[in-house]
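K.L.:
what follows is a predicted protein model with its sequence.
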Amino acid sequence: MDTRKYAAEAIGTFWLTLGGCGSAVIAAGFPQVGIGFVGVSFAFGLTVLTMAYAIGHVSGCHLNPAVTVGLAAGGRFPAEQILPYVVAQVVGAIVGAGVLYVIASGAPGFDIAKGFAANGYGEHSPGQYSLLSCLFTEIVMTMMFLFIIMGSTHGKAPAGFAPIAIGLGLTLIHLISIPVTNTSVNPARSIGPALFAGPWAIGQLWLFIAAPLIGGALGGFIYRWLSVTPSGDVVGNPAPAVSS
């Protein structure tokens, strides 16, 4: 067991949750100079881009149970490693949300009822989108995220550019879907803030676990079918790839 991989995944997912959700909770609505949806979208993309270069050579920089499952479905990751990777990612996300809570709660007027960057549907969707719209959005966005990951890390793709494509891909996904679900495409990222946001977030959490996992698996399967000779792993090829 190489615990360094799991530690890297926990640290990376911690950074994604703290950086991405932190930008939404702390900086998005700051009076007059708030970064808004665009800023939050770039913040999420930048967390993945920076961690891809930092830990891609250690763990592959999945940072997301849906990515791990999708890579396994696409023949790029061993199935027996899914559970420890997912556990590490969820732990990292919870710690990241906890650190964010400690920081954000120090501001005058802090109100956890504002959502704490948790994902939601219906009345808890930023744009009041229906459950069906949110479910469809999360499946499709995660599917396309895996498609981008699988393609940019393929052995025949230009070397060294995968983190940029993946980070910008996640940015684009957020630009599209923040108004719909607050953008999950990552069960770990959803679990962390939901534990602090309250019963409504925990009650709706099932969608943001199930939909990204379904979308990730679909993206992995589709790209595996499209590309006859898949090779490589996310960003740095540190994890043993499963040959197809």
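P.N.:
It's in.
K.L.:
contacts and neighbour counts: CA atoms only from here.
P.N.:
Noted.
K.L.:
most remote residue from this protein's center?
P.N.:
residue 108 (29.7 Å; CA atoms, centre = their mean).
K.L.:
just say helix, strand or coil for it.
P.N.:
coil (DSSP: H, G, I helix; E, B strand; the rest coil).
K.L.:
my guess is residue 91 meets residue 9, correct?
P.N.:
No: using CA atoms under 8 Å, residue 91 makes no contact with residue 9, being 9.4 Å away.
K.L.:
looking at the two, which one has more neighbours?
P.N.:
Set residue 91 next to residue 9 and count neighbours by other CA atoms under 10 Å: residue 9 wins out with 32 against 20.
K.L.:
in the strand or helix carrying that one, which residues are buried?
P.N.:
In the assignment (DSSP states H and E), residue 9 maps to helix 3-16. For helix 3-16, burial by neighbour count (16 or more other CA atoms under 10 Å) applies to 5-16.
K.L.:
next, give me the two most distant ones among the residues you listed.
P.N.:
5 and 16 (16.4 Å; CA to CA).
K.L.:
which ones are touching the residue nearest the centre of the chain?
P.N.:
A centroid search over the chain (CA atoms, centre = their mean) returns residue 186, at 3.8 Å, as the residue closest to the centre. Residue 186 is in contact with 64-67, 142, 208-209, 212, counting by CA atoms under 8 Å, 6 or more residues apart in numbering.
K.L.:
use this one as the comparison:
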Amino acid sequence: MDDNSESNEIHHEVVLNVNGDASKNCDESGFKDSVPLLKKLVAEVVGTYLMIFAGCAAVLVNLNNDHVVTLPGIAVTWGFTVMVLIYSLGHISGAHFNPAVTIAHASTKTFPLKQVPAYIIAQVLGSILASGTLKLIFNGKDGHFIGTLPTGSNLQAFVIEFICTFFLMFVITAVATDDRAIGELTGIAVGCTILIDILFAGPITGASMNPARSLGPAVVDHEYRGLWIYLISPILGALIGTWTYNFIRHKNKPMCDELTKIVPTKIVPFFRSSRM
């Protein structure tokens, strides 16, 4: 073929239809909120209950059976339980199960501030119910305190809980709120982070990272030694963790924008003439 020959090349232009109505479903925090609050609260109660029951049951079984579960086994139980609960309930309530996580999300306007008190009450209620259930099942000689107590100094426990929760919330913010992250791996990433934290912090502080996790057993067993550490340090760690990630992230879109779906509507072929 010579230089004057003409050929037709077929190209396809994808026309995208962005759902402009999505912003109408966003509240003042920029969070797309379509699930009724009552359903979200029930999900938080159930999720927190199952998390505390499974994790603390592993601790009790380990104590009552010559440490057969072992520290890695306890860490895997907590991590896998959180992972499956995120995939089960994340699309309903966000799968917080932790007042520190709820407060941290609200501080960056990725969660409605007005729902924070209700979420915290639901999480603490779930923890108390789970702790009470375990107290009824493992009573008498099988009874042990399943809460969290520092094995060293209060300062050491405070710093470790801060770092653990910072690590956890940093990962949560990265995988759950950044539209560039692989959202399908959220549960795995968060569950593995909890597993890692428990492996190094469990023998020292119990690796709570969650005020509700420590408060529930404390209320049931009336054991409040060092409780202030587990109420304050995780909240501070979570706040600094989410603020740090939001500072270094490339683009901080409102959650409403991240949840807006882009739907391909049609493919338009067109021809372009070109000369060789």
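P.N.:
Yes, it's here. Source: prediction; values computed, not measured.
K.L.:
list the TM-score for the superposed pair.
P.N.:
After superposition, the two chains reach a TM-score (TM-score structural alignment, normalised by the length of the first structure) of 0.85; 220 aligned residues with a CA RMSD of 1.7 Å.
K.L.:
on that earlier part again, show me what the residue nearest to the centre of the first structure lines up with in the second structure.
P.N.:
When the second structure is aligned by TM-score structural alignment, the residue opposite residue 186 of the first structure is residue 210.
K.L.:
before we move on, what about residue 50 of the first structure?
P.N.:
Match for residue 50 of the first structure (TM-score structural alignment): residue 84.
K.L.:
now that match: which helix or strand?
P.N.:
helix 70-93.
K.L.:
that helix packs against which elements?
P.N.:
Under the contact definition 3 or more CA pairs under 8 Å, 6 or more residues apart in numbering; DSSP states H and E, helix 70-93 of the second structure sits against helix 37-64, helix 186-205.
K.L.:
skip ahead from that helix and say which helix or strand is next.
P.N.:
Reading on from helix 70-93 of the second structure to the C-terminus, the next helix or strand found by DSSP H and E is helix 99-107.
K.L.:
residues in the first structure aligned with that following helix?
P.N.:
With TM-score structural alignment as the criterion, helix 99-107 of the second structure aligns to 65-73.
K.L.:
how much does the helix holding residue 84 of the second structure stray from the first structure?
P.N.:
Its matched residues in the first structure lie on average 0.8 Å from helix 70-93 of the second structure after superposition (mean CA distance after the TM-score superposition for the first structure).
K.L.:
run a quick neighbour tally on the aligned residue in the second structure for residue 172 of the first structure.
P.N.:
Alignment note: residue 172 of the first structure maps to residue 196 in the second structure; criterion TM-score structural alignment. Residue 196 of the second structure has 20 neighbouring residues, counting by other CA under 10 Å.
K.L.:
which residues does the residue nearest to residue 196 of the second structure when sequence neighbours are not counted contact?
P.N.:
Spatial nearest neighbour of residue 196 of the second structure, excluding adjacent residues (CA to CA, 6 or more residues apart in numbering): residue 75 at 7.4 Å. By CA under 8 Å, 6+ apart, residue 75 of the second structure lies in contact with 194-196, 198-199.
K.L.:
kindly report the same for residue 73 of the second structure.
P.N.:
residue 58.
K.L.:
that one corresponds to which position in the first structure?
P.N.:
Aligned partner of residue 73 of the second structure by TM-score structural alignment: residue 39.
K.L.:
same check on residue 237 of the second structure?
P.N.:
Under TM-score structural alignment, residue 237 of the second structure pairs with residue 215 in the first structure.
K.L.:
ok, its match - how many residues close by?
P.N.:
27.
K.L.:
again with residue 102 of the first structure
P.N.:
10.
K.L.:
swap in residue 194 of the first structure?
P.N.:
Residue 194 of the first structure, neighbours per other CA under 10 Å, totals 25.
K.L.:
test my guess that it contacts residue 205.
P.N.:
Yes: counting by CA under 8 Å, residue 194 of the first structure touches residue 205, with 7.2 Å between them.
K.L.:
what's the overlap in contacts for these two?
P.N.:
In contact with both residue 194 of the first structure and residue 205: residue 119, using CA under 8 Å, 6+ apart.
K.L.:
residue 224 of the second structure looks like it's in a strand, true?
P.N.:
No: counting by three-state DSSP, residue 224 of the second structure is not found in a strand; it is coil.
K.L.:
what comes up buried for the helix holding residue 84 of the second structure?
P.N.:
Result for helix 70-93 of the second structure [16+ other CA under 10 Å]: buried residues 71, 73-87, 89-90, 92-93.
K.L.:
mean per-residue distance, the helix holding residue 9 of the first structure to the second structure?
P.N.:
Relative to the second structure, helix 3-16 of the first structure is 0.5 Å off (mean CA distance after the TM-score superposition for the first structure).
K.L.:
so which strand or helix has residue 252 of the second structure?
P.N.:
Applying DSSP H and E, one finds residue 252 of the second structure in no helix or strand.
K.L.:
just the element for residue 272 of the second structure, please.
P.N.:
strand 262-275.
K.L.:
should've said residue 68 of the second structure
P.N.:
Element membership for residue 68 of the second structure, per DSSP H and E: none, as it lies in no helix or strand.
K.L.:
which ones are touching the spatially closest residue to it that is not a sequence neighbour?
P.N.:
Nearest residue to residue 68 of the second structure in three dimensions, chain neighbours excluded: residue 62, at 5.5 Å (CA to CA, 6+ apart). Residue 62 of the second structure sits next to 68-70 when contact means CA under 8 Å, 6+ apart.
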